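Novice: Predicted model and sequence below, questions to follow.
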Amino acid sequence: MNQVPFIAVEGAIGAGKTTLASMLAAELDMPLLKEIVEENPFMERFYQNLDEWSFQLEMFFLCNRYKQLGDTESKLIRQGQPVVSDYHIYKNLIFSERTLKGREREKYRQIYHVLTDDLAKPDIIVYIKASLETLLARIAKRGRSFEQDMDHAYLEQLIEDYESAMSSLAVTEPETTIITVDGDSTDFVADPEHFAHIVSQVKSRISSGHPR
């Protein structure tokens, strides 16, 4: 692992990534890096017409996350400052592989690798694995208007895509520890013991200096 930990929290839409990342950052006294979501000007149009707006949406996310992570790497990580992020840059491929097709998908893959291959990668990924029922309940609770009519089939496919992505990252980024949280049975917001268990796992990986 790096001398200072770079922790990313991941999971499908509605899993609770930002909530858990914020809680971990506060508990571990680390800066929090939050992705831009609602500020994406293509978001509502994307949910209304996926084929028409997918490329614009994905490029906006990619460029903004690239800038965020690049700044974080130079200003914090290289200066010895641990960081908690509510995303891993790899999520761009997870989503774009599903939303883009043909030449647009291939162009996006090329741009993704040019921008991200030399970015710092997380030492620890806290992966919140949750069922469709749990995700839908949390999406409804947070009340983002553009998410309320989300296609359930799209969300179910995203759950499978995240499972495949975590398996892939375990192979392609073997230096990264993946801590899986059962989002169906774990309520890290309402139950202090559940959150304490996650914190304990993270601290154990940090103190050991050995990702596995």
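Specialist: In hand now; what should we look at? Because the structure is a prediction, the values reported are computed rather than measured.

Novice: contacts, neighbours, all on C-alpha from now
Specialist: Noted.

Novice: Show residues contacting stretch 40-56.
Specialist: When contacts are taken as C-alpha atoms under 8 Å, 6 or more residues apart in numbering, the neighbours of stretch 40-56 outside the stretch itself are 37, 57, 60, 61, 96, 99, 100, 104, 146, 147, 150.

Novice: how about the third one, what does it touch?
Specialist: This means residue 60. When the contact criterion is C-alpha under 8 Å, 6+ apart, the partners of residue 60 are residue 40.

Novice: Also the fifth one?
Specialist: By C-alpha under 8 Å, 6+ apart, residue 96 lies in contact with 54, 58, 105, 108.

Novice: quick one: which of these is most hemmed in?
Specialist: Neighbour counts for the contacts of residue 96 peak at residue 54, which has 24 neighbours (criterion: other C-alpha atoms under 10 Å).

Novice: the helices in the protein, which residues?
Specialist: 17-28, 43-48, 50-75, 91-99, 102-116, 132-142, 152-172, 192-208 (DSSP state H).

Novice: Next up, a structure to set beside the first:
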Amino acid sequence: MPIPQFITVEGPIGIGKTSLSRAINQRYGYHLLQEIVEENPFLGRFYDNIEEWSFQTEMFFLCNRYKQLADISNLHLKQGHSVVSDYNIFKNTIFAQRTLQKAELDKYLKIYDILTSDMPQSTLIIHLSASVETIMQRIAKRGREIENNIDRNYIRNLSDDYELFFERHRYLHPDVPILQLDGDQLDFVERSEDLEYVFRMIEETMNKEQFEHA
């Protein structure tokens, strides 16, 4: 039996993480894990006033992602079934360090370390990046009401945070392959040839034998 794979797709808001995760699910038959976003009762208020609502927002995401990952670990990965997710749990630290004050951040990171100490680790991380202009266009295109007030500077800072994080991650975890894809050049939602290119890049990054239906 092939070793179960755990692919996580990451990048800033609106970059296409869910679309690509769904495409991988359909192509390879992996179980699809999608993060809970619109169900977060604090998210709309967070975009209106980041400083006031950041801790509640980040704690909601952390607790829900912890429960999701515990479930997929027990119900799928430990049973030999591969999984693709439209987020990686480490994103919590990226957002928290951007939005939380030091006292709250210290508390948050302690809770994060406890909850994630035995979480499943990715066998491949796909990092989607793009310019602020492209990201803002895609956010507008998907038309989520709670995202109407997202600030361009917030997206710019978040994109920079992701780039810095992945630089450190490559250094600290050289055994975990990271596939970076340029969202300014690729539109795997609208262009089928771009999606096929992405699949080829995934298969070249990992062993093709691993891409059997889970």
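Specialist: Cool, got the structure. Keep in mind it's a predicted model, so treat the numbers as computed, not measured.

Novice: my guess is residue 155 of structure 2 meets residue 12, correct?
Specialist: Yes - in this structure, residue 155 of structure 2 is within contact of residue 12 by C-alpha atoms under 8 Å, at 7.2 Å.

Novice: Looking at those two now, which is surrounded by more residues?
Specialist: When residue 155 of structure 2 is set against residue 12 and neighbours are counted by other C-alpha under 10 Å, the residue ahead is residue 12, at 23 against 19.

Novice: how about a markdown table for the contacts of residue 96 of structure 1, with distance to residue 22 of structure 1 added?
Specialist: As requested, the contacts of residue 96 of structure 1 are arranged in a markdown table below (distance: C-alpha to C-alpha, whole Å):
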| residue | distance to residue 22 of structure 1 |
| --- | --- |
| 54 | 28 |
| 58 | 24 |
| 105 | 32 |
| 108 | 30 |
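
Novice: ok, so of those, who is nearest residue 7 of structure 1?
Specialist: residue 58 (23.1 Å; C-alpha to C-alpha).

Novice: list the contacts for the closest one?
Specialist: Neighbouring residues of residue 58 of structure 1 by C-alpha under 8 Å, 6+ apart: 92, 95, 96.

Novice: Give me the residue at the spatial middle of structure 2.
Specialist: The centroid of structure 2 falls nearest to residue 87 when counting by C-alpha atoms, centre = their mean (2.5 Å).

Novice: now, among the contacts of residue 58 of structure 1, which is nearest to residue 169 of structure 1?
Specialist: Looking at these and their distance to residue 169 of structure 1, the nearest is residue 92, at 13.4 Å (C-alpha to C-alpha).

Novice: who touches the residue lying closest to that closest one once chain neighbours are set aside in this structure?
Specialist: Nearest-residue entry for residue 92 of structure 1: residue 62, 6.4 Å, with adjacent residues in sequence omitted and distances by C-alpha to C-alpha, 6 or more residues apart in numbering. If a contact means C-alpha under 8 Å, 6+ apart, then residue 62 of structure 1 has 89, 92, 112 as its contacts.
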